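> could you look at this predicted model? Sequence included:
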Amino acid sequence: MKLRKIIHVDMDAFYASVEQLDDPELRGKAIAVGGGSKRGVVAAASYEARKFGVKSAMSGALAHKLCPQLIFVKTNFDRYREISQRIRKIFFEYTDLVEPLSLDEAYLDVTENKKGNPSATLIAKEIREKIKEKTGLNASAGISINKFVAKIASDYNKPNGQKTVHPEEVEDFIQALEIRKFHGVGKVTATKMYSLGIFTGADLKGKSLAFLQENFGKSGPYYYNTVRGIHLSEVKPNRIRKSLGAERTFLENISSEIFMLERLEHIAEEIERRLKKSQVAGKTITLKIKYSDFSLQTRSKTLSYYIASKELILETAKELLYQEKMKNSVRLLGISLSNLNTEDRTKKQSEEPEEVYVQMKFDF
């Protein structure tokens, strides 16, 4: 198979940068987009705030403690989507193979591109310059032969930089990575890997396929191939959604089931709206409960038919809520719908024969 030329473009502190772009008074200051209240959560932090340790998904209270001068700004997703669409138009000037991951990042396959430019490195530079010209925002990029390496590379020279990992450099690059950099390796898996003497990509490469399958099950072959630069996932312009959900964090912990049902009804309404917009339905309903002690519990039920209505979603969520007694007061509730009616297409794609990976040199 001919090696691909993949670019991962990642906007720098996107939400915070948009706010600083729109309000000159915020430029050069430590800002956090999101809630600064007791239960608020940081959605994004400017680089000025990150110097103090403020980061996304952090509680607003902790963020303010780390950076007392932090300025909190409310999210404005309509504005973020507007700019995101302008950025995507730039991507499509170069290739139709664009796979958005979120409003602020995307994969591009430029192996064959509309500009006829053989250098993915130069294309990435040109795209970043054009984004700056059209939006006033900075973007970083990673360039390599597959999505895995390109995504990691895009983080190397942030902000406003890029890194190319050439085909002949891929294996050395991966072997030097800390194991936590590998997609799918969270805290639990990392702890297990550490216990097995796996701290870097090089340590991982030293383990046999049989060893990895024995210790990590179905993920074993993924780790075995990825550390050897074999990552065949293509850039998918039309990513098929596998789940859809919504959740709410409460200002005060709640213990009354009546209040919980009221919150679940609002969540179910939101999910119904999103399902209609996406024109999908699902069979598996999952109730997510985060207690006041921050412990997390999920309860799921799979139906024999697809549902998309608020009433049926709420009915199943209620059943899951009453499945067992609450062990504590609740700070967050969420509902998600999976096993969607889009997955037949996913299955069909996965049954197509994979191409054989061949390492070769070419203009990058």
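That came through, no problem.
> please count neighbours and contacts with C-alpha atoms only from this point.
Will do.
> state which helix of this structure is the longest.
Criterion DSSP state H: the longest helix present in the chain is helix 257-278.
> okay, one more to line up with it:
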Amino acid sequence: MLSDLPIRKIIHVDMDAFYASVAQLDNPELKGKAIAVGGCETRGVISAASYEARKFGVKSAMSGNLAIKLCPELIFVKTNFERYKEISKRIRKIFLDYTDLVEPLSLDEAYLDVTKNKKGNPSASLIAQEIRERIFNEVGLTASAGISINKFIAKVASDYNKPNGQKTVNPEEVLSFLEHLDIRKFYGVGKVTAEKMYQKGIFTGLDLKSKSLDFLETHFGKSGRYYYHVVRGIHTSEVKPNRIRKSLAAERTFSENLSSEVFMLEKLNHIAEEVSKRLSKSKVAGKTITLKIKYSDFSLQTRSKTLPYYINDKDLIFKTAQDLLYQEQLNNSVRLLGISLSNLNTETKKTPEKESVSVQLKFGF
């Protein structure tokens, strides 16, 4: 039962349209305009879109060609990851003023466990509000936040009042909140899974809750157990400050589709060099190399090989990627190539267990 579980005060902070907002921050002339980060009018894939662009249906992972059709006045700006990292560090420094239990998910979002916090503030909601105000005043960007008893509900809640808002789900509200939630809002339920759930008569959390564990495991495999528990407010994963990296990758989208394997090898050589640099910078190595191929028709294929030893050397990465490229015939001309390394040597390292904080179900949020 929910009342028998450790109850924590978790905040999920999610920056609003981070890449696009940074571009508007650095160039005030872009404020209030529809902009897309990455891609271009004729080529490439968009990394992010401003809220002004989203009103036209423009979104991340969309081709620049389609985006400009949806929004003829769309402005394309280049990505600037060094700038994103710089601002992300400033935001993370604000988080650390409140708690050391900060788990970054990416440059623009993180979990914070403020059950015990440096300010001695018993209200997680007030802490979230203060953090958002500081981000706006000190960095110039807006953020949204979700506050609840575990990571799953906090993440779902952070999307509730976007942009520049927050949502608190108090302990006594958890079950009702989840029962009324559209199944598409459940973190971990993607488009394909949502369609499958619709076919099974699952449209809301209440519908999901009505299904037995056996039913969910039969139709959704290992994920079925996860769905069974989270809809009951059960998610015991702790905020882990030293999150272990699982993989490292680099990829390139080309200005023109590639048909010649000779040209592809040239591109793979550069990508392998980039991956090697990132591995060296992170002081890690990996055993499993995966080649990602996106064809001109946008179909995606991956090919993997696991070595008996860890590598981070550029030549070995390139040689393995080359072998994977020649492993089978290509289906079409290629618009994107990527290389990733997983099965990293970081996965053998153990992180110390965090103290489990158990409190009564009702307390100030």
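Right, received. Where do you want to start? Small disclaimer: the values here were computed from a predicted structure and weren't measured.
> tell me the buried residues in the longest helix of the first structure?
Buried positions in helix 257-278 of the first structure, judged by neighbour count with 16 or more other C-alpha atoms under 10 Å: 260-261, 263-272, 274-275.
> how big is the offset of that helix relative to the second structure?
The superposed helix 257-278 of the first structure is, by mean C-alpha distance after the TM-score superposition for the first structure, a mean 0.7 Å from where its aligned residues fall in the second structure.
> immediately after that helix, which helix or strand?
Next in sequence after helix 257-278 of the first structure, counting helices and strands by DSSP states H and E, comes strand 282-291.
> equivalent range in the second structure for whatever helix or strand comes next after that following strand?
Later in the chain than strand 282-291 of the first structure, the nearest helix or strand by DSSP H and E is strand 296-307. On the second structure, the counterpart of strand 296-307 of the first structure by TM-score structural alignment is residues 300-311.
> and stretch 63-72 of the first structure, by the same measure?
Under TM-score structural alignment, stretch 63-72 of the first structure corresponds to residues 67-76 of the second structure.
> and the matching stretch, end to end?
With C-alpha to C-alpha, to the nearest Å as the measure, stretch 67-76 of the second structure spans 10 Å from end to end.
> using the three-state scheme, assign the most centrally placed residue in the first structure.
With distances taken as C-alpha atoms, centre = their mean, Leu101 lies nearest the centre of the first structure, 6.3 Å away. Using DSSP: H, G, I helix; E, B strand; the rest coil, the structure places Leu101 of the first structure in strand.
> for the residue opposite it in the second structure once aligned, give me its contacts.
Structural alignment (TM-score structural alignment) places Leu101 of the first structure against Leu105 in the second structure. Applying C-alpha atoms under 8 Å, 6 or more residues apart in numbering to Leu105 of the second structure gives the contacts Tyr111.
> next one: the one 5 residues further on
For Ala110 of the second structure, the contacting residues are His12, Val13, Asp14, Val102, Glu103, Pro104, by C-alpha under 8 Å, 6+ apart.
> which one among these gets closest to Leu112 of the second structure?
Taking C-alpha to C-alpha as the measure, Leu112 of the second structure lies nearest Val102 of these, at 4.7 Å.
> surely that closest one and Pro241 touch.
Yes. With contact defined as C-alpha atoms under 8 Å, Val102 of the second structure counts as touching Pro241 (5.0 Å).
> if we can go back for a sec, onto which residues of the second structure does the longest helix of the first structure map?
Counting by TM-score structural alignment, helix 257-278 of the first structure falls onto residues 261-282 of the second structure.
> ranges for the strands of the stretch 151-300 of the second structure?
Counting by DSSP state E, counting those that start in this stretch, the segments of the stretch 151-300 of the second structure that form strands are 166-168, 247-258, 286-295, 300-311.
> what sits up against the first one?
Strand 166-168 of the second structure is contacted by residues 125, 128-129, 144-148, 154, 157-158, 160-161, 365 when judged by C-alpha under 8 Å, 6+ apart.
> can you point out the buried residues in that strand?
Gln166, Lys167, Thr168.
> repeat that for stretch 27-47 of the second structure.
Neighbour-count burial for stretch 27-47 of the second structure [16+ other C-alpha under 10 Å]: 30-31, 33-41, 43-47.
> please apply the same query to stretch 154-163 of the first structure.
Of all the residues in stretch 154-163 of the first structure, those buried under the rule 16+ other C-alpha under 10 Å are Ser154, Asp155, Lys158, Pro159, Asn160, Gly161, Gln162, Lys163.
> adding distance to Glu214 of the first structure, write these out as JSON lines.
Output for those, formatted as JSON lines (distance: C-alpha to C-alpha, whole Å):
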{"residue": "Ser154", "distance to Glu214 of the first structure": "33"}
{"residue": "Asp155", "distance to Glu214 of the first structure": "32"}
{"residue": "Lys158", "distance to Glu214 of the first structure": "38"}
{"residue": "Pro159", "distance to Glu214 of the first structure": "40"}
{"residue": "Asn160", "distance to Glu214 of the first structure": "42"}
{"residue": "Gly161", "distance to Glu214 of the first structure": "40"}
{"residue": "Gln162", "distance to Glu214 of the first structure": "38"}
{"residue": "Lys163", "distance to Glu214 of the first structure": "35"}
